[in-house]
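**Student:** How does the following fold in three dimensions:
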Amino acid sequence: MVVDDHPMWRDGVSRDLEAAGFIVAATADGVERARNRAAAVTPDVVLMDMHLPDGNGADATAAVLEVSPHSKILVLSASSERDDVLDAIKAGASGYLVKSASVDELLGAVRATYDGQAVFTPGLAGLVLGEYRRMSTAPADDRAPEVPKLTERETEVLRLVAKGLSAKQIATRLSLSHRTVENHVQATLRKLQLANRVELTRYAIEQGLD
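**Tutor:** Predicted structure coming up:
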């Protein structure tokens, strides 16, 4: 799925993808449409712009992953600003490519993202790693505030995530709706300042919740 509010760019990228053999299952021009169409087509990979009319790429990334948690998000943006990059990764994006990339670089990045790799325009990977390194080595007084306490239900869902259960399986186990489970997962990610389910599972295991 291609998410961009500029029709010429969105259509051009879609044509390049289709010419290379990819199936463009949907396109969208904003956060809400991205969310709705992702729910309908559950795309494998989403190419995400950072600046949209009704929000930003981080908002859209979180919205898409809420309804299609197995999608992988590759940001494709004109911006290489530090805050944009970090916001996108914290929201769950797998990688970040600037729009100055060539068509071949874009196609390679889409394939790598589908394969589960983290793809970044040269220089941006160092920025992300540097930020996480800074957060992990900063003196206690300089770090983020103490992690908020999870609710009993969030802890219960987290324990089942760590056991490898899907949202649908968790919903059945706890007699909840699939949407409610996803909302708990997203709330837990935000509270713990984690980027995705891999980090969430690692956290749960470290806390002995598995």
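**Student:** When you work out contacts or count neighbours from here on, use the C-alpha atoms and nothing else.
**Tutor:** Fine.
**Student:** Spatially central residue in this protein, please.
**Tutor:** Nearest to the mean C-alpha position of the chain, counting by Cα atoms, centre = their mean, stands Gly92 at 2.5 Å.
**Student:** which secondary structure element contains the nearest residue to it once chain neighbours are set aside?
**Tutor:** Closest residue in space to Gly92, ignoring its immediate chain neighbours: Ala195 at 4.7 Å, by Cα to Cα, 6 or more residues apart in numbering. Using DSSP states H and E, Ala195 falls within no helix or strand.
**Student:** Asn196 against Gly92, yeah?
**Tutor:** Yes - counting by Cα atoms under 8 Å, Asn196 does reach Gly92; the two are 5.1 Å apart.
**Student:** Please provide the structure for the following sequence as well, for comparison with the first:
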Amino acid sequence: MSHVPRVVIVESHSLVRRGLESLLSGCSETDVLSVFESPQQWTPEPGTRPDVIILGLTFDQRVSAADTVSALAQHGQVLVLGDLADRDGVTTLLRAGAHGWLPCCVADDEVLGAIATVARGGTHVSPVPTTRTHDEPGAREEHVPRLLARREFETLRWIATGLTHAQVARRMGLTEATVNTYVKRIRRKLRVGNKADLTRKAIELGLMRRQPDKDGA
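**Tutor:** Now for the predicted structure:
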């Protein structure tokens, strides 16, 4: 039997909080450990470490969000829920230790998919908003690197959306070993380390606005 992700919900808006609790409690794919209005209300207990901490952000919390994420990340993988102005805000959260971000208006299926991805140690980022016309698709892509070959560029896109190497291989019609080789080359060329770093780089390059449909696990 596969492991069911254990989730802690931290959300100040009562309506959103009740909605998340209802969704996740009624789903066999998640186990809700506890629900809190604020991080200050939660005292982590030994032996009950959650797989995912869903952190809801209010407008007032966005300034100090990175500090909150950094503190919570010591106790589990953080998935942030809240609207942000641009991808710079998402990058800041990831650098602070978050493993994912979702906007407030998001489908139930994406919430569940994001939890599953983050629980496995992956990164899930919804398509990121942009407010600048020169950031339209293609503007940043032209700068990406001629360093990357076409298939490496495609691999980066899929990896950044949260797919595993095996899923990327199926999507691209390659062997998993070939995808592993592509990822090693991408990391070397872009000078990044783990998958979270790859995702941050993809956001910085403007590759995360359109999120393709994912394969099954």
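**Student:** Overlay the chains and give the TM-score.
**Tutor:** Here the TM-score for the pair of chains, by TM-score structural alignment, normalised by the length of structure 1, is 0.52; 132 aligned residues with a Cα RMSD of 3.6 Å.
**Student:** any idea what the residue nearest to the centre of structure 1 aligns with in structure 2?
**Tutor:** Under the alignment (TM-score structural alignment), Gly92 of structure 1 pairs with Gly97 in structure 2.
**Student:** Ok, Val110 of structure 1 next?
**Tutor:** In structure 2, Val110 of structure 1 lands on Ile115 (TM-score structural alignment).
**Student:** Name the secondary structure element that contains that match.
**Tutor:** helix 108-119.
**Student:** Following element in sequence after the longest helix along structure 2, please.
**Tutor:** Looking across structure 2 with DSSP state H, the single longest helix is helix 176-190. Once helix 176-190 of structure 2 ends, the next helix or strand along the chain (criterion: DSSP H and E) is helix 195-204.
**Student:** which helices and strands does that next one pack with?
**Tutor:** With contacts taken as 3 or more Cα pairs under 8 Å, 6 or more residues apart in numbering; DSSP states H and E, helix 195-204 of structure 2 sits against helix 87-96, helix 150-160.
**Student:** show me the residues around the closest residue to Asp84 of structure 1 other than its chain neighbours that make contact.
**Tutor:** Excluding its sequence neighbours, the residue lying closest to Asp84 of structure 1 (Cα to Cα, 6+ apart) is Met50, at 7.2 Å. Residues near Met50 of structure 1 by Cα atoms under 8 Å, 6 or more residues apart in numbering: 56-58, 75-77, 79, 84, 88.
**Student:** Apply 6 Å and report the result again.
**Tutor:** Applying Cα atoms under 6 Å, 6 or more residues apart in numbering to Met50 of structure 1 gives the contacts 56-57, 77.
**Student:** when you align them, which residue in structure 2 goes with it?
**Tutor:** That one, Met50 of structure 1, aligns with Leu57 by TM-score structural alignment.
**Student:** How about Ala171 of structure 1?
**Tutor:** In structure 2, Ala171 of structure 1 lands on no residue (TM-score structural alignment).
**Student:** Tell me how many other residues surround Ala171 of structure 1.
**Tutor:** Residues near Ala171 of structure 1, counting by other Cα atoms under 10 Å, number 18.
**Student:** That one and Val157 of structure 1: what is the separation?
**Tutor:** The gap separating Ala171 of structure 1 from Val157 of structure 1 is 9 Å, by Cα to Cα, to the nearest Å.
**Student:** Same list (the helices and strands packed on helix 195-204 of structure 2) but as JSON lines, adding mean neighbour count and distance to Ser25 of structure 2.
**Tutor:** Formatted as JSON lines, these follow (neighbours: other Cα atoms under 10 Å; distance: least, Cα to Cα, whole Å):
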{"stretch": "helix 87-96", "mean neighbour count": "20", "distance to Ser25 of structure 2": "27"}
{"stretch": "helix 150-160", "mean neighbour count": "19", "distance to Ser25 of structure 2": "29"}
